[in-house]
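Colleague: Here is the input, now give the coordinates:
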Amino acid sequence: MSSLSTIGFDADDTLWQNETFYRLTEERFTSLLTEHGDAHTISSRLLEAERRNLQFYGFGIKGFTLSMIETAIDVTEGRVSAATIGEILAAGREMLAHPIETLPHARETLEQLAGSYRIILITKGDLFDQERKLAQSGLGELFDAVEIVSDKNAATYERIFNRYGDGPNRSMMVGNSLKSDVVPAIQAGSWGVYVPHALTWALEHCDEPSDEPRYKRLAHLGELIDLVTQI
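Modeller: This next block holds a predicted model:
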């Protein structure tokens, strides 16, 4: 087995908080539309809109905001007020300006690995927003490369690990999403390390690849140092 040389890290909900702010904004959104349905129903309609719109808007806050507006128009049968649309837009802007909160063990883990391995940030979403979060996190100097991609699949990881590392076979991807970070990385031939977050977007759920020999699950990022020394 080839030795590990390159480690990719997801950003949102792996290195810093993200989904928490989506959930809080969604609660604010459903409260604006209480006259038109209960929170669960409106949230379900919003999730349907997000799923439909991924192919048009991609991942991130801007697409989420547009999906909220579309859902508001839908559930009110076109009668949503300009004031409500304004509040939805304001909520989206607040998300884009929210301070970054790094997660426990993120900095110390990156600092211990930097220099011994090639460290790559591999994140998807809006370019400007992801660049903003990376800059505010103070973690940027610890990465040898940063890739902000439109989606994550096996071809994505194969391309990135060949470009910055020694190929997928000597690489590892670490993240909180089984669907985006772990499964496609394993499909590409690398290690896939799952670090669960308390909140995960419904569209990122999938089954754990428990039978895969290159799959690992950690309780938190602090356990990653011991894992890489065993590979």
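
Colleague: C-alpha only now, for contacts and for neighbours.
Modeller: Noted.

Colleague: and the most far-flung residue of the chain relative to its centre, what does it touch?
Modeller: Outermost residue of the chain with respect to the C-alpha centroid, by C-alpha atoms, centre = their mean, is Arg79; its distance is 33.6 Å. The contact partners of Arg79, taken as C-alpha atoms under 8 Å, 6 or more residues apart in numbering, are Ile73.

Colleague: Please tell me how far it sits from Ile186.
Modeller: 47 Å (C-alpha to C-alpha, to the nearest Å).

Colleague: all strands for the chain, in order.
Modeller: Here the chain has its strands, by DSSP state E, at 6-9, 118-124, 145-149, 171-175, 191-194, 215-217.

Colleague: this one as well, want them side by side:
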Amino acid sequence: MEIDYSNIKVIAFDADDTLWVNETYFRKAEEQFADLLEKYETKNKIDQELFRMEMKNLDLYGYGIKGFVLSMIESALQLSNNRVSQATISDILDIGRKMILHPVELLEGVKEVLRKLNGDYRLIVLTKGDLLDQERKLENSGLSKYFHHVEVLSDKKEENYINLLDHLEIDVKEFLMIGNSLKSDVLPIVNIGAKAVHVPFHTTWKHEEVLVEDEHGDYLTINKLTDILKYF
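Modeller: Reported below is the predicted structural model:
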């Protein structure tokens, strides 16, 4: 069944791995972290422990690089039985610093899509993560001029979306969300009666993975962002 987008007036874009590369740098950081701690445990165990620590700390630190770095430090202390050196802690902090300062790498077709949609639709950035980091990336991306509003949420659940749309006085029937995460950008949107487009990224954080049987609802999946222009 073809989805009707004729009523859409507001289009929201996720930021990380939808507008620019993000998860790739986290994967690299995890590899560097495992290299630093390999004398204490196997790399597979280090990876598992770090993810467990991230999940434990998520409600406390939220999403983003800073929380990730704190989880790396806590994991290093635990994996080493508090024997990890100050030099290694310094190396972990340096990993996080380099992530924050990494140049923004736009994904293919982003500027083309925003240029063509701008003016005909109200465009907004709707993402989660660290506020300062996301604001910095948006500014450095050169994309700010295309967006009417930027919102950094603590999470992307149905309640978060409902509250935001109500605050911005956006009719759910006139709203479209575009993002790379089924769990955060697509399924909650479909569940509240809005429309969503899934643009898969080649790397997905384990926390954002969705089991096939959990997928439901009507949404569009495209191979690359520029494919959305066929529908608008």
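
Colleague: Fetch the TM-score of the aligned pair.
Modeller: Here the superposed chains carry a TM-score of 0.94, computed using TM-score structural alignment, normalised by the length of structure 1; 227 aligned residues with a C-alpha RMSD of 1.5 Å.

Colleague: thinking again about what came up before, what does the residue farthest from the centre of structure 1 align to in structure 2?
Modeller: Mapped onto structure 2 by TM-score structural alignment, Arg79 of structure 1 lines up with Arg83.

Colleague: How about Ser177 of structure 1?
Modeller: Match for Ser177 of structure 1 (TM-score structural alignment): Ser181.

Colleague: The nearest residue to that match once chain neighbours are set aside - how many residues pack around it?
Modeller: For Ser181 of structure 2, ignoring the flanking residues on the chain, the nearest one in space by C-alpha to C-alpha, 6 or more residues apart in numbering is Glu208 at 6.4 Å. Neighbour count for Glu208 of structure 2, taken as other C-alpha atoms under 10 Å: 12.

Colleague: Which residue in structure 1 aligns with Glu208 of structure 2?
Modeller: Using TM-score structural alignment, Glu208 of structure 2 sits opposite Glu204 in structure 1.

Colleague: Contacts only, for that match.
Modeller: Per C-alpha under 8 Å, 6+ apart, neighbours of Glu204 of structure 1: Ser177, Leu178, Lys179, Ser180.

Colleague: Repeat that for Asp129 of structure 1.
Modeller: Counted by C-alpha under 8 Å, 6+ apart, Asp129 of structure 1 has contacts Leu96.

Colleague: Glu158 of structure 1 versus that one, what's the distance?
Modeller: Asp129 of structure 1 is 25 Å from Glu158 of structure 1, by C-alpha to C-alpha.

Colleague: now Lys133 of structure 1
Modeller: 25 Å.

Colleague: Structure 1: helices as residue ranges?
Modeller: 19-32, 39-57, 61-75, 82-96, 106-113, 127-137, 154-164, 183-188, 224-230 (DSSP state H).

Colleague: Same list (those helices) but as CSV, adding distance to Val146 of structure 1.
Modeller: Shown next, in CSV, are the helices of structure 1 (distance: least, C-alpha to C-alpha, whole Å):
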stretch, distance to Val146 of structure 1
helix 19-32, 21
helix 39-57, 22
helix 61-75, 20
helix 82-96, 20
helix 106-113, 14
helix 127-137, 9
helix 154-164, 10
helix 183-188, 17
helix 224-230, 20
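
Colleague: Just give me the match in structure 2 for Leu15 of structure 1.
Modeller: In structure 2, Leu15 of structure 1 lands on Leu19 (TM-score structural alignment).

Colleague: That match touches Val110, doesn't it?
Modeller: Yes: contact criterion C-alpha atoms under 8 Å: Leu19 of structure 2 and Val110 qualify, at 6.1 Å.

Colleague: Comparing these two, which shows the higher neighbour count?
Modeller: Leu19 (26 against 16).

Colleague: residues in contact with the more buried one?
Modeller: Taking C-alpha under 8 Å, 6+ apart, one finds Phe13, Leu106, Leu107, Val110 in contact with Leu19 of structure 2.

Colleague: Kindly supply the PyMOL command isolating those of those that are buried.
Modeller: Selection of buried members from the contacts of Leu19 of structure 2 for PyMOL, criterion 16 or more other C-alpha atoms under 10 Å:
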select buried, resi 13+106+107+110
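
Colleague: re the thing from before, the strands of structure 1: which one's closest to Gly58 of structure 1?
Modeller: strand 118-124 (8.8 Å; C-alpha to C-alpha).

Colleague: Structure 2: which residue goes with Lys124 of structure 1?
Modeller: Match for Lys124 of structure 1 (TM-score structural alignment): Lys128.
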